[in-house]
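A.B. asks: Fold the stuff below for me.
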Amino acid sequence: MKTLSIFTTLLAVSAAKKCVVRNPTDSAKTNDVKAPVTDDIPSDNETPVNVDENTPLDKEEDSGIENSDIENSEDKPKGKLPADFKWGAATAAYQVEGAWNTEGRGESVWDHFTHLYPMNVESSDRSNEDSTNGNVACDSYHKFDQDIAMMKIMKANHYRFSISWPRLFPEGQAKKVKGKWNVNKEGVEYYDMVIDTLLENNITPMATLYHWDFHTLSMKSMVVGRLPFTRRFAKYAEFCFEHFGDRVKNWITTNEPWVNCVSGYRLGPGKAPYRCTGEAPRKLANDTAGLDLLGGCSYEIGPSQYTKNHEALTANRPPQRLEDVWCSHNILIAHAKAVNVYRKKFQKKQKGLIGITIDGEAQIPWQDDKTTPEELENNKKYANLAAEFRIGWYSDPPMIGDYPESVKQRMSKDMPVFTDEEKALLKGSSSDFLGWNTYTAHWAEQVKNEDGTYVQPPTDEEANFENSKRDMWDDNCRGRGEGWTCIPPTLGSQAGSSWNTKFAPTIRVGLNWFSKRYEGLIKNGIVITENGCAQPNYKVARANDEVTKKYFESIGQPKYADTYKEEDIEREDNLEGTLMHDTYRIDWYDQYLKNLRLAYAVDNIDVRGYMAWSLLDNFEWENGYETRFGMTYIDFYNDKEMKRVPKDSLEHLGQWYLENVEQN
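C.D. replies: This is a model prediction of the structure:
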């Protein structure tokens, strides 16, 4: 077969009119002209209407991007990013702040579960009681001035951080009593300091209201009928808008609802609240002798009722079917309610922007040297279908007000249904801007039976949660071994986390997918709110990967194998090696940023910002302090002062900014 660029093949998918949701009256304005890079502040109407509710998902529109443009784009002038490009780094409260029980802070779900189930978190020194939790983390609560110094090195003009709900409201519920909020004064003073210090250093705050650290009490009502949780979140958000909104002009309601809900409520035990359907909680076993009760799945926090119309569930039970689906549903409604509060009460005066950050892998149609043109075309369709399940499930509601039709059809009665009122609140609730966290990509194809015939999609009668993806495969490697390790070939080289592979075109592919799907609906563009990597390390690495190398050579794309040598793997005992001189991470940033700039300059995508993950080595959830995503080194086990030491990548990004972004 004639080999095709992997990037080209997915662009054809993103161009399919099936993926386009457009306001017909705006189409003439958006096809050929790049949106101006200026903040277009929406009105404070309750629900901005961006598309007619009956607008169909079209099926056969050309993308306007010729294959030759893609294939030759690297030979064209790249163009610099605009001077007001949002450039910076990202962190999250639980991962960096520490001070977990300092000055009135309440308990978050991550405190609760890392203390109860420390064996679910990796540690190379379990004699250190803080090695499996965020009790101290980077101690940014006391050392934020040092964090600012690191931002200055990378020339950051924005900083994405998150606000800890339990630090502001220790009891979990925000309310006004006689006109005064029941807020923790010390928590408010801390975030006032963070915001004011950023502004004094000419760094614009980008605040996330929820980055996986809900208050424990609030998490117990996560899906206990929609009203208690969604109202709690909206009131918490209202305080933040009211108090910080005079200075914060970039708000993200929620970070990665898929990870929070699917990983936290079904896949476990990797993410709090550590619910999972593959293993019953060990503490509920009839005989717990010999069982490790400090690990495994939890039972303490789970929904007691999906909605007020559902049957109440008993306490202290194993996880139930569809907990993750209803968690996702209610988080999206909570997002919409928070946006509604902002637009009705604050946005007109404060003139800020608000949106959601979703995650998800750009989907690449699988091909090898035996793939026929007909199979490749079919795989393109399945790549788009996989994207609708992995990304569109979460990005369609805040853009167009409902789930993708493909997801609803395949889930059937297992799919929650938004009320008309909820659809109205959701529609356009991320039209100010859309945040996307992107790291890797997935191949996708239709599953085949042993005899080579295709597994067929579920019929309407068969449609349910379990069957919804039975004919769909997507992953970044061709198989999984023990411990969820990848069996090569992998979609790019293996970075330092099992899910983290280096395939830089994913950022360009995804930006094109979003741009075409929501053409004319995103007023202030797409912001990459996270991108980065853990370098290959002692836990996860695949040096000299000949299988992956030969695969990419076989399809005419040898550069995407991106192999490395044993000496490129970082070692904790060698500060003179790649731990500090992080060449793999530098190359990662160079490749991904090159593709971002191509998306902007060649593909005419309205991308407005890039936040590198992460400013600091930090508490990496279930990987503890054993996996480093930071551009700044911290010796967590031996240095009580938590001294920040910039890695080469931090200075490299500062230079990249000077060379590739227009300077005022």
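A.B. asks: C-alpha from now on. contacts and neighbour counts both.
C.D. replies: Noted.
A.B. asks: quick one: secondary structure of Ile358?
C.D. replies: What DSSP: H, G, I helix; E, B strand; the rest coil gives for Ile358 is strand.
A.B. asks: The residue positioned nearest the centre of the chain and Pro505, how far apart?
C.D. replies: For the chain, the residue sitting closest to the mean C-alpha position, by C-alpha atoms, centre = their mean, is Asp359 at 3.1 Å. The gap separating Asp359 from Pro505 is 16 Å, by C-alpha to C-alpha, to the nearest Å.
A.B. asks: Next: Gly525.
C.D. replies: In terms of C-alpha to C-alpha, Gly525 sits 19 Å off from Pro505.
A.B. asks: Could you do Phe233 as well?
C.D. replies: Applying C-alpha to C-alpha to Phe233 and Pro505 gives a distance of 36 Å.
A.B. asks: out of the two, which sits in the busier spot?
C.D. replies: Taking neighbours as other C-alpha atoms under 10 Å, Phe233 and Pro505 compare with Phe233 leading, 27 against 24.
A.B. asks: Please name the nearest non-neighbouring residue to that one.
C.D. replies: Ala334 (6.2 Å; C-alpha to C-alpha, 6 or more residues apart in numbering).
A.B. asks: give me every residue that touches the one you found.
C.D. replies: By C-alpha atoms under 8 Å, 6 or more residues apart in numbering, the contact set of Ala334 is Phe229, Thr230, Arg231, Phe233, Ala234.
A.B. asks: Try it again at 10 Å.
C.D. replies: Counting by C-alpha atoms under 10 Å, 6 or more residues apart in numbering, Ala334 makes contact with 222, 226-227, 229-234, 237, 253-254, 328, 340, 422, 426.
A.B. asks: Alongside the first, I'd like the structure of this one:
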Amino acid sequence: MQSSDFGNDFLWGVATAAAQIEGAANDYGKGPSIWDTFSKRTGKIKKGHQPTLACDFYHRYLEDIALVKTLGFKVFRFSIAWARIFPLGHGSINPEGVAFYHRVIDECLMQDLVPMVTLYHWDLPEALSKEGGWTAFGINSWFNEYVTFCAKEYGDKVKQWIVINEPFGFTSLGYMLGVHAPGQTGVNNFFDAALHTAIAQADGAKILRAEVSSAVIGTAFSCSEVVPYTQSAQDLLAAKRTDALMNRFFFEPVLGLGFPTSDWEVLEKFAISHSTWRHQERMKFDFDFIGLQNYFPLVIRYNAFIPILQAWEAKAKNRKVPHTAMGWEINADSFYRIIKQFASYPQVKSIMVTENGAAFHDKVIDGKIDDRERIEYFEAYLSAMLKAKNEGINITGYLAWTLMDNFEWAEGYQARFGLVHNDFKTQQRTIKQSGYWWQQFLSK
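C.D. replies: I've put the predicted structure just below:
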């Protein structure tokens, strides 16, 4: 297998996110984000880590964009920090923040890289969170103001766009379970945030379509193949509920299908109480591509003690199957099947894998950062993707997560997913063996 097997127009890249790499969290006119605030709360982030400096990409973007080029990639996906543009979430604009993203975009173009911009990658301005954040009715007008500005400001240079990163991820972890920013809990908070996010996903895309000529517009969904632990009726139903919530809940409204209410009465009650046919129409958009972000399958068993969902994950460690340092199952065949699942909808024009990668305990051998497990992971997952593509699925690109070790949300700086090692004390970058593997792979 070599990169040319995927076709000359296939987009190969790396993905990053502002809150995870930028640093300069309190500088150059930027307002605080919910992750700046959340990370200061005791016990929320492993080892008390904070994204204040992160990878210092704000000051080192020239070096880091050069690394993307050196490794042979064509696409650099990064996100705009909403609070760096609008420190208060809306209203007054921070010109230094606006200028920074112009510099990043211009450098990508200078290096003959395609800049792919994610408009929302989890770092809501703290000022908006104090007004209710994604649970607030006003969030959609605030988001539209932000998207409109970015589209008009950068649209002449940026043509590849992702509206929202993993809507289920940040609404469930941040507004229901409380383990991510802003740390809210409760089913009602989740459903309020979910409705507004589903609307924002399509609203943002419609703004981009209106404001940016020749825009290629997508949005990025976290997805996992859901497998029942046994073939018992209870496990099968638990898996069906989990799939409806994690894979279909935000995806099917985009296609004009509404929320997946038929497989779970809780979602039917939500749809009746929270949404109308007007919402259903507003949540629909004909995206140019659907971004899939896959890291692991989920093996689900029935558990009556889990509120509402009544489902529980059978962990990879306990099942004694190959897994990453995060405990996530390694299963390239599952990756193939989840691509097939999403591609089975006739409304889907094309699929781009906008994130995929793995954290391992990298070793230093003879002065080199040996991460052969990561290389084996990519070899297996790319082979699975090629199989799906050869069967006729229109897969247009693949973005590895991630360029360099970074602030990995609640994991802090402990989980290392990078192709480039980052020494967080010195900010020295060192290409790992997996980075050199990609360099060789992309040269063929």
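A.B. asks: ok, back up a step: which residue lines up with the residue nearest to Phe233 of structure 1 in structure 2?
C.D. replies: When structure 2 is aligned by TM-score structural alignment, Ala334 of structure 1 is paired with Ala200.
A.B. asks: does its match count as helix, strand or coil?
C.D. replies: Ala200 of structure 2 - assigned by three-state DSSP - is helix.
A.B. asks: From Ser92 of structure 2, how far out is it?
C.D. replies: Taken as C-alpha to C-alpha, the span from Ala200 of structure 2 to Ser92 of structure 2 is 21 Å.
A.B. asks: what's the straight distance from one end of stretch 16-32 of structure 2 to the other?
C.D. replies: Start and end residues of stretch 16-32 of structure 2 are separated by 19 Å (C-alpha to C-alpha).
A.B. asks: residues in structure 1 aligned with that stretch?
C.D. replies: Mapping stretch 16-32 of structure 2 onto structure 1 (TM-score structural alignment) gives residues 91-107.
A.B. asks: For the closest residue to Gly186 of structure 2 other than its chain neighbours, give me its contacts.
C.D. replies: Counting by C-alpha to C-alpha, 6+ apart, Met176 is the residue found nearest to Gly186 of structure 2 once chain neighbours are left out, at 4.7 Å. By C-alpha under 10 Å, 6+ apart, the contact set of Met176 of structure 2 is Phe170, Gly183, Gln184, Thr185, Gly186, Val187, Asn188, Asn189, Phe190, Phe191, Ala193.
A.B. asks: Residue in structure 1 paired with Met176 of structure 2?
C.D. replies: Met176 of structure 2 maps onto Arg266 in structure 1, by TM-score structural alignment.
A.B. asks: What of Ile45 of structure 2?
C.D. replies: Here Ile45 of structure 2 is matched to Val121 in structure 1, going by TM-score structural alignment.
A.B. asks: Skipping its backbone neighbours, what lies nearest that match in space?
C.D. replies: In this structure, Val121 of structure 1 finds its nearest non-sequential neighbour in Glu622, 4.4 Å apart by C-alpha to C-alpha, 6+ apart.
A.B. asks: To which residue of structure 2 is the one you found aligned?
C.D. replies: Using TM-score structural alignment, Glu622 of structure 1 lines up with Ala410 in structure 2.
A.B. asks: Grab the nearest non-local neighbour of the residue of structure 2 sitting at the aligned position of Gly245 of structure 1.
C.D. replies: Matched to structure 2 by TM-score structural alignment, Gly245 of structure 1 sits across from Gly155. In this structure, Gly155 of structure 2 finds its nearest non-sequential neighbour in Val212, 5.1 Å apart by C-alpha to C-alpha, 6+ apart.
A.B. asks: How many residues are close by that neighbour?
C.D. replies: So Val212 of structure 2, with other C-alpha under 10 Å, has 21 neighbours.
A.B. asks: next one: the one 5 residues further on
C.D. replies: Using other C-alpha under 10 Å, Ile217 of structure 2 has 24 neighbouring residues.
A.B. asks: corresponding residues in structure 1 for the host helix or strand of it?
C.D. replies: Assessed by DSSP states H and E, Ile217 of structure 2 sits inside strand 216-222. Under TM-score structural alignment, strand 216-222 of structure 2 corresponds to residues 353-359 of structure 1.
A.B. asks: Comparing the matching stretch with structure 2, how large is the average distance?
C.D. replies: Superposed on structure 2, stretch 353-359 of structure 1 shows a mean distance of 1.3 Å to its aligned residues (mean C-alpha distance after the TM-score superposition for structure 1).
A.B. asks: Name the residues of that stretch that are buried.
C.D. replies: Leu353, Ile354, Gly355, Ile356, Thr357, Ile358, Asp359 (16 or more other C-alpha atoms under 10 Å).
A.B. asks: Strands of the stretch 501-650 of structure 1, start to end?
C.D. replies: Assigned by DSSP state E, counting those that start in this stretch, the strands in the stretch 501-650 of structure 1 fall at 501-502, 526-531, 607-613, 632-633, 645-646.
A.B. asks: Good, we can wrap up now.
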